[in-house]
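# starting from these lines, generate the structure:
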Amino acid sequence: MEILEYVAFSTDPSGGNPAGVVLDASGLDDAAMLRIAAEVGHSETAFVLPPRGAAQPGRESHLDVRYFSPLAEVPFCGHATIATAVAHAQRHGAGERTFRTKAGEVLVATETGPDGSVMATLVSVAPRSEPIPQDVTDRLLAALRWSAEDLDPALPVRAAYAGAWHPVVAAADRARLARLDYDREALAALMAHRGWTTVDLVWRESPSVFHARNPFPPGGVVEDPATGAAAAAFGGYLRTEGLVDTPATLTVHQGYDMGRPSTIRVRVPAGADTGIEVSGTAVAI
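This is a model prediction of the structure:
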């Protein structure tokens, strides 16, 4: 078995979000995948399970993909999807493939540029967002050590989904986003109770440019430097709440405050049930 390591949403190995990638996880059970993810130590490791009896291994149009953090399996992971797509394209050629994940089928397209770099674009499952009860919002803010005055009133607190659930909490200014000092135990307990994967803290620089930070205590990580699943959920949130004119192309900057700068491109199509497109590069570590 070969375990690869890639950084997603960056062309620099010192930036982006690292992920483990196992392109052939045949024969691995859940316990083995969890153990490997813990040993690799990145926020997620993706395991590809090719269909049995494929005539041309590596050229399958559908791939079963599972994602494990060091502590638990997660239904979907955006940056590990981008990393896996790039790694697979470099081994077997670019093109379109469908990743069959626990969150549903995710179409992934890869394209090789003139310089040999690979750009990957995933199309999320249909996104949705919903209000969070006020008492839960109060607990969330308390765990984050934020106050109501820290919030941007134009971007309401909501739970957003595009394969995994993320509460969206918008800061009133960039300085508030830069100060990340949360109660890890309290936030982890609340997220486990609500089924949230990461918390999507955002600040709006302009109508199409956002900055984000993603606390990730359920994965055993203080902060995720680039979160494709949260970016997709956030794109769906903006569309559902009528906060962006569609179609729209957004840029999400993440990881800068932790020294791992990442750039995530998000395309929000018109149509309430259409998936959100998330694009990025990846490079082997």
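# alpha carbons only for contacts and neighbour counts from here, please
Will do.
# can you pull out the strands in the stretch 151-285 of the chain?
158-161, 165-170, 200-206, 209-216, 221-224, 248-254, 262-268, 277-284 (DSSP state E, counting those that start in this stretch).
# of those strands, which is nearest Leu140?
strand 165-170 (9.0 Å; CA to CA).
# run the chain-centre distance for that closest one.
Strand 165-170 sits 13 Å away from the centroid of its parent chain (CA atoms, centre = their mean, to the nearest Å).
# kindly report the same for stretch 227-244.
Using CA atoms, centre = their mean, the offset of stretch 227-244 from its chain centre is 12 Å.
# buried residues in it?
227-240, 244 (16 or more other CA atoms under 10 Å).
# ok, now which ones touch the nearest residue to Thr249 once chain neighbours are set aside?
Closest residue in space to Thr249, ignoring its immediate chain neighbours: Arg267 at 4.4 Å, by CA to CA, 6 or more residues apart in numbering. The neighbourhood of Arg267, defined by CA atoms under 8 Å, 6 or more residues apart in numbering, consists of Gly235, Pro247, Ala248, Thr249, Leu250, Ile276, Glu277, Val278.
# how near is Arg267 to Thr246?
9 Å (CA to CA, to the nearest Å).
# and the helix or strand containing Ala32, what does it pack onto?
If you go by DSSP states H and E, Ala32 is part of helix 30-40. Judged by 3 or more CA pairs under 8 Å, 6 or more residues apart in numbering; DSSP states H and E, the packing partners of helix 30-40 are strand 62-68.
# just checking the distance from the following helix or strand past the strand it packs on to the centre of its chain.
Downstream of strand 62-68, the first helix or strand assigned by DSSP H and E is strand 73-74. Chain-centre distance of strand 73-74: 12 Å, with CA atoms, centre = their mean.
# which strands or helices does strand 73-74 pack on?
So strand 73-74, by 3+ CA pairs under 8 Å, 6+ apart, packs with strand 62-68.
# chain center to the strand it packs on: distance?
Using CA atoms, centre = their mean, the offset of strand 62-68 from its chain centre is 15 Å.
# let me know the angle separating that strand from helix 30-40.
Here strand 62-68 runs at an angle of 60 degrees relative to helix 30-40 (axes from the mean of the first three to the mean of the last three CA atoms, to 10 degrees).
# show residues contacting strand 62-68.
33-34, 37, 44-51, 73-77, 80, 97-102.
# just the buried ones among the residues you listed, please.
The neighbour-count criterion (16+ other CA under 10 Å) marks 33-34, 37, 44-50, 73-77, 80, 97-102 among the contacts of strand 62-68 as buried.
# that older thread, just the buried residues of stretch 227-244: which are in helices?
228-240 (DSSP state H).
# let's have the strands of the stretch 151-285 of the chain in TSV, adding distance to Gly16.
Formatted as TSV, those follow (distance: least, CA to CA, whole Å):
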stretch	distance to Gly16
strand 158-161	22
strand 165-170	20
strand 200-206	17
strand 209-216	13
strand 221-224	10
strand 248-254	8
strand 262-268	5
strand 277-284	8
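# now the other sequence, so there's something to compare against:
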Amino acid sequence: MTTHTPRSEVLRYTAFSSDPEGGNPAGVVLDATALDDKDMLAIAADLGYSESAFLTRSSEEPGDPEGRAYGIRYFSPKAEVPFCGHATVAAAVALAERTGPGKLVFTTRAGTVPVEVTEESGTLRATLTSVEPHIEKIADADLDEALAALDWPDSDLDPAFPPRIAFAGARHLVLAAATRARLADLAYDFARLEALMHRLDLTTVQLVWRESAAVFHVRDPFPVGGVVEDPATGAAAAAFGAYVRELGLAPEDAVLTLHQGEDLGRPGELTVTLRAGDPRVRVSGEGTRIG
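Purely as a prediction, here's the structure:
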């Protein structure tokens, strides 16, 4: 049986909201040194959150004199994922509560992710910088299968936003709904979509609706993680930022607001920042402890 130290206790935080009842909850273990893969998966499954973050200190490495570098792994209730944005924000906020705001460096299985935490009026806000992103086309047959699993006819798609697979640490299929009503009506074939996502190595399906040039509403089915829907998805937000920039759907310098979780009763807000000359995408949001 694994022995847990006080720092390896399981903390609960929400990301992309300052309200414990909003945003996306995540488990956070600040010292997972004593845990193996089975332990981490069991903790994630017991919590039932879409993801949990497990940290190990990397302060012995050169270039980290202040001890603010960490290795981090992410587990859903069913499997490990290479990168998770909301659990990164949750972990960064948990650390900032203990060591103060400032810069952190997380080494993920997708690459190195810098995070900066700031505080304003007692609220902590974390900004992560993604690994270098890219997008790719999806085969017509795979798109047809995704739409069939969602029970979305072609006419429900927004033609201004072509379907693509986008990556910024994890792979997400981006599909744009033509109306808010279409986005709100989400009742999909769990097993069918899960099978397609495993075959295409997708983490979520990023469903979006454009309210205005810089404001979007999003939802993220996550059957491969054992969760029907993710309430707020930082990794998908980063991928979406890469998607709109590469397709010329947003300026090279842009700040986008993504609203997610409203249809689940857990509203959250994600800020996506694009900078000219830097291919990486920044995603920021508030966070707070649950309970």
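# and the two most separated of the contacts of Arg267 of structure 1?
The widest separation within the contacts of Arg267 of structure 1 (CA to CA) is 13.7 Å, between Pro247 and Val278.
# any idea how far His88 of structure 1 lies from Leu28 of structure 1?
19 Å.
# neighbour count for these two, which is higher?
Set His88 of structure 1 next to Leu28 and count neighbours by other CA atoms under 10 Å: His88 wins out with 20 against 14.
# alignment lookup: that one to structure 2.
Aligned counterpart of His88 of structure 1 in structure 2: Leu95 (TM-score structural alignment).
# ok, that match - contacts?
Leu95 of structure 2 neighbours (CA under 8 Å, 6+ apart): Leu30.
# helix/strand/coil for it?
Secondary structure for Leu95 of structure 2, judged by DSSP: H, G, I helix; E, B strand; the rest coil, is helix.
# count the residues that sit near Arg289 of structure 2.
When neighbours are counted by other CA under 10 Å, Arg289 of structure 2 comes out with 18.
# which position in structure 1 pairs with it?
Using TM-score structural alignment, Arg289 of structure 2 lines up with Ala284 in structure 1.
# which of the helices or strands spans the residue in structure 1 sticking out farthest from the centre?
Largest separation from the mean C-alpha position in structure 1: Ala55, at 32.0 Å (CA atoms, centre = their mean). Ala55 of structure 1 belongs to no helix or strand when assigned by DSSP H and E.
# list the contacts for whatever residue of structure 2 lines up with Glu60 of structure 1?
Matched to structure 2 by TM-score structural alignment, Glu60 of structure 1 sits across from Gly67. Contacts of Gly67 of structure 2 were listed using CA under 8 Å, 6+ apart, and they are Arg57, Ser58, Ser59, Glu60.
# of these, just say which sits nearest to Asp263 of structure 2.
Using CA to CA, the contacts of Gly67 of structure 2 come closest to Asp263 of structure 2 at Arg57, 37.2 Å.
# once you drop chain neighbours, what's closest to the alignment partner in structure 1 of that closest one?
Counting by TM-score structural alignment, Arg57 of structure 2 corresponds to Pro50 in structure 1. Once flanking residues are discounted, Pro50 of structure 1 sits nearest to Leu63: 5.4 Å by CA to CA, 6+ apart.
# also Gly111 of structure 2?
Val131 (6.2 Å).
# please tell me how far the one you found sits from Asp278 of structure 2.
11 Å.
# among the two, which residue is more densely surrounded?
Of the pair Val131 of structure 2 and Asp278, Val131 is the one with more neighbours under other CA under 10 Å, namely 22 against 10.
# who's in contact with Arg91 of structure 1?
Gly58.
# in structure 2, point out the residues matching the helix holding Ala32 of structure 1.
The aligned range for helix 30-40 of structure 1 is 37-47, by TM-score structural alignment.
# show me what Pro133 of structure 1 aligns to in structure 2.
In structure 2, the residue matched to Pro133 of structure 1 (TM-score structural alignment) is Ala139.
# what about its match, how many residues nearby?
Ala139 of structure 2: 11 neighbours (other CA under 10 Å).
# try Pro225 of structure 1
Neighbour tally, Pro225 of structure 1, other CA under 10 Å: 29.
# do the same with Leu177 of structure 1
By other CA under 10 Å, the residues close to Leu177 of structure 1 number 18.
# before we move on, back to that, looking at the strands of the stretch 151-285 of structure 1, which is closest to Glu5 of structure 1?
Nearest of these (CA to CA): strand 277-284, 6.0 Å.
# show me what that closest one is packed up against.
strand 4-8, helix 78-92, strand 118-123, helix 228-240, strand 262-268.
# quick one: the ones you listed as TSV, columns for distance to Ser206 of structure 1 too.
Formatted as TSV, these follow (distance: least, CA to CA, whole Å):
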stretch	distance to Ser206 of structure 1
strand 4-8	24
helix 78-92	24
strand 118-123	23
helix 228-240	13
strand 262-268	14
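# of the ones you listed, which is nearest Tyr256 of structure 1?
strand 262-268 (7.1 Å).
# with adjacent residues omitted, what lies nearest to the counterpart of Asp12 of structure 1 in structure 2?
Using TM-score structural alignment as the criterion, Asp12 of structure 1 maps onto Asp19 of structure 2. Excluding the flanking residues, the one nearest Asp19 of structure 2 by CA to CA, 6+ apart is Thr288, at 6.9 Å.
# shouldn't the one you found be in contact with Ala15?
Yes - with contact defined as CA atoms under 8 Å, Thr288 of structure 2 and Ala15 form a contacting pair (6.8 Å).
# overlap in contacts, these two.
Residues touching both Thr288 of structure 2 and Ala15 (CA under 8 Å, 6+ apart): Ala90.
# in CSV, list the ones in helices among the buried residues of stretch 227-244 of structure 1 along with distance to Ala178 of structure 1.
Output for those, formatted as CSV (distance: CA to CA, whole Å):
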residue, distance to Ala178 of structure 1
Gly228, 20
Ala229, 21
Ala230, 18
Ala231, 18
Ala232, 22
Ala233, 22
Phe234, 19
Gly235, 22
Gly236, 24
Tyr237, 22
Leu238, 22
Arg239, 26
Thr240, 27
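# which of those residues lies closest to Ser262 of structure 1?
Using CA to CA as the measure, the one of those that approaches Ser262 of structure 1 most closely is Gly228, at 10.5 Å.
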